[in-house]
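Undergrad: here is a sequence together with a model predicted from it:
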Amino acid sequence: MDLELRHLKTIRTIADAGSLTKAAARLGLAQPALSAQLKRIERTLGGRLFERGRFGVRPTALGEFVLERARVVLPAISELQQEAVRFTSAGGAVAGLRLGGTHGPLLGGLVDRLATVRPGVPVTTFTTWSEREIAASVTAGRLDFALIGACGESPAPESERLSWREVAVDPVFVMLAESHPLAGKREIGLAELAAEAWADVPGDGCFADCFTLACARAGFTPTRVYETDTASCIHLVQVGRAAGLCRATLPPTPGMVTRPLAGTPLTWRHLVGWHPGTPAADSAAEVVTQARAAHADAAARSDSYTQWLADHGDPADHRNAADPGPPWGAEGRAAAPGRSWPPSVTDYP
């Protein structure tokens, strides 16, 4: 039997899991089948790779030697596959633009603007609630650009591989039914909503933790949080079952209002990311510019956000109270003092 990559992955999985039972579950195999496969691999390599005991398995000296090589070979092969996908997908030129985005008002605006300025270039989209999935797809070459959000000052995913630019920083607003007793207020203190159930879209960043911390600082713990899709969140708000958390750019919706939270306890950063080693990177400046214009369009359509901007100015000055560090560029560098709003693409080189 010749040694194959799948055999190296099996060895690494066994070592990481610490037992054949756990490794078999991760690999989707029955334990006897995994044991038989391991014996064949050991025969090929000339010796035992793991010592078996009552507390699981641990690598032998030969096993450590093979694992050391596997930890070099497997990432190298993965990188080769990603580079090959990017090369094949690009074909040496940007035939189209593949955008990935979380559910929100900016992706449609960006597609519309790109279709206007590049009428001959096809634009395709992919959406999911997972910012990490979108970023991983850009890294792997399956998408050209990511349009995602990040809570407060939290870092963007895949930050070591992708280039990121900040599009805008928004305060997080609350959605209430038009009939809600607080709907007529200009701003609402978070503590005034202590008795409410809440609705929000899911995500894999730190927003849920930041919201819980903001509530704790306001003196309460949320009684219930419904994590669901945008349409369901809006429905729960409209019928009075919950207060909803939303980006300030959420468009006007019948049956409900959006209102700022006093003191801006939560903020949301819109980011555009891409892989610098692909032909699509040549279009990055234009994509960022159009994303910022789409954000400005969305902000202008919201009366509550327009009023908030008139009252408070630059949203970048209202970072999460839970993480009051200085504004920083989307690639982790400190933003220059006195930068303009919205920032230009050269603000974060």
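TA: Good, I have the coordinates. Bear in mind the structure is a predicted one, so any value in this text is a computation, not a measurement.
Undergrad: for the rest of this, base every contact and every neighbour count on C-alpha atoms.
TA: Fine.
Undergrad: show me what the helix or strand hosting Ala168 is packed up against.
TA: Using DSSP states H and E, Ala168 sits within strand 163-177. Counting contacts by 3 or more C-alpha pairs under 8 Å, 6 or more residues apart in numbering; DSSP states H and E, strand 163-177 is packed against helix 230-238, strand 243-247, strand 256-260, strand 267-274, helix 284-300.
Undergrad: C-terminal to it, what's the next element?
TA: strand 198-200.
Undergrad: list the buried ones in the helix or strand following that following strand?
TA: Beyond strand 198-200 on the C-terminal side, the first helix or strand identified by DSSP H and E is helix 207-217. For helix 207-217, a neighbour-count test (16 or more other C-alpha atoms under 10 Å) marks 207-208, 210-211, 213-215 as buried.
Undergrad: again with stretch 221-236
TA: By 16+ other C-alpha under 10 Å, the buried positions in stretch 221-236 come out as 221, 226, 230, 233-236.
Undergrad: nearest to His275, of those?
TA: Nearest to His275 out of the buried residues of stretch 221-236 is Thr230 (C-alpha to C-alpha; 28.9 Å).
Undergrad: correct me if wrong: that closest one contacts Thr102.
TA: No: judged on C-alpha atoms under 8 Å, Thr230 makes no contact with Thr102 at a distance of 10.8 Å.
Undergrad: structure two is appended below for comparative analysis:
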Amino acid sequence: MCAIADTGSVHKAARQLGMTQPSLTTQLRRIEQAVGGPLFNRERTGSRPTPLGRTVLTRARPIVAQMTELIREAKDAAGLGHADPGTRLRLASTGSRAVPGWLRRLHRRLPDTDITFQTDVSANTLLQMVADNQLDAAFVHEVEGAPLRVPDGIRLRVLVRREPQFVAVPATHPAARAGRAVAVAELAGEKWMVDPSVDGDWDGLRRVFAAARIDPRVVYGDYLSAGDLVAAGEVVTPCQPTSQPRPGMSIVPLAGDPLGVRLLVALRAGRRAGIEGDGVVEDLRASYEEVALGSPAYARWLAARRDPGLTVVA
């Protein structure tokens, strides 16, 4: 399940797992029969988790990580381990366009390190995995007004003090053609799509609506499918400022920047020596700056601010 969700394709997942596609499809059907419903929607562009699938994945990812760690520890205890623990780096993120550049920099600078990576929509889940020694570091976001649950034994490094959240609108929308930031009230008549499984997102958006004194229609879904619906003119949706527009969609700042997040790197207190020396945070900082300046709407927003301390990486 995790492999299909991460690759977006049963075919790619089978290749990653070293299985045939029919074998993986059969295994997936058995899992779906066990949990009582379909876990993925098979679309022309790939496989995407259903609401049930997202729920199961939230519980499955920690189990996979724990099992992987159990096997590694058992092999080490039996003298069968092949990798020095100092050459392993376990990373995760709630999802960001900065991640590919982060991993690219780490692989280039640490060619002998076994780097593993996973994603999860829940920042709180990833923080707990760091605390439980299932991860060495996690890149997460914290929505204003919706503080994360930080377990004991976690150290947080602030990557960005406040990142404004933008909105994705259809390219034909007046807000896209106006070439300016759009007020939330101007979008009161639109259907807003939000993913309620992302920690803090719905709470933050509700506060924005309340402050603007609007009560728009809200639909629930995942942000991957939201992009297709935005392009089709069905919804608008909050998005990261580093998001890249696709055909039929535009990324627009919100006037007054009413919705913001803090970007954090979670490290385990007392973690193995050298993780900071390895430059994990520094490589992420460089990658984030690269995608921020390469995102047209965000680059314009940054250029218009005289006080870079509002958004520049801390």
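TA: In hand now; what should we look at? Keep in mind the model is a prediction, meaning the values are calculated, not measured.
Undergrad: so after superposing, what's the score?
TA: Once the chains are overlaid, their TM-score stands at 0.69 when taken by TM-score structural alignment, normalised by the length of structure 2; 238 aligned residues with a C-alpha RMSD of 2.7 Å.
Undergrad: ok so, going back, how big is the angle separating the strand holding Ala168 of structure 1 from helix 284-300?
TA: Relative orientation of strand 163-177 of structure 1 with respect to helix 284-300: 10 degrees, computed using axes from the mean of the first three to the mean of the last three C-alpha atoms, to 10 degrees.
Undergrad: compute the inter-axis angle for strand 163-177 of structure 1 and strand 256-260.
TA: Between strand 163-177 of structure 1 and strand 256-260, the angle comes out at 120 degrees (the same axes, to 10 degrees).
Undergrad: so what's the residue count around the aligned residue in structure 1 for Ala92 of structure 2?
TA: Under the alignment defined by TM-score structural alignment, Ala92 of structure 2 corresponds to Gly100 in structure 1. Per other C-alpha atoms under 10 Å, the neighbour tally for Gly100 of structure 1 reads 27.
Undergrad: same question, the one 5 residues further on
TA: Pro105 of structure 1 has 17 neighbours, counted by other C-alpha under 10 Å.
Undergrad: surely it meets Ala298?
TA: Yes: between Pro105 of structure 1 and Ala298 there is a contact at 7.0 Å, judged by C-alpha under 8 Å.
Undergrad: what touches both of these two?
TA: Residues touching both Pro105 of structure 1 and Ala298 by C-alpha atoms under 8 Å, 6 or more residues apart in numbering: 249-251.
Undergrad: related to what we said a few turns ago, which one of the helices and strands packed on strand 163-177 of structure 1 lies nearest to Phe87 of structure 1?
TA: Closest among those, using C-alpha to C-alpha: strand 267-274, at 14.7 Å.
Undergrad: in structure 2, which residues correspond to that closest one?
TA: Using TM-score structural alignment, strand 267-274 of structure 1 pairs with 260-267 in structure 2.
Undergrad: what distance do you get for the most centrally placed residue in structure 2 to Arg177 of structure 2?
TA: With distances taken as C-alpha atoms, centre = their mean, Gly95 lies nearest the centre of structure 2, 1.7 Å away. Gly95 of structure 2 sits 28 Å away from Arg177 of structure 2, going by C-alpha to C-alpha, to the nearest Å.
Undergrad: okay, now Arg306 of structure 2: neighbour count?
TA: Residues near Arg306 of structure 2, counting by other C-alpha under 10 Å: 8.
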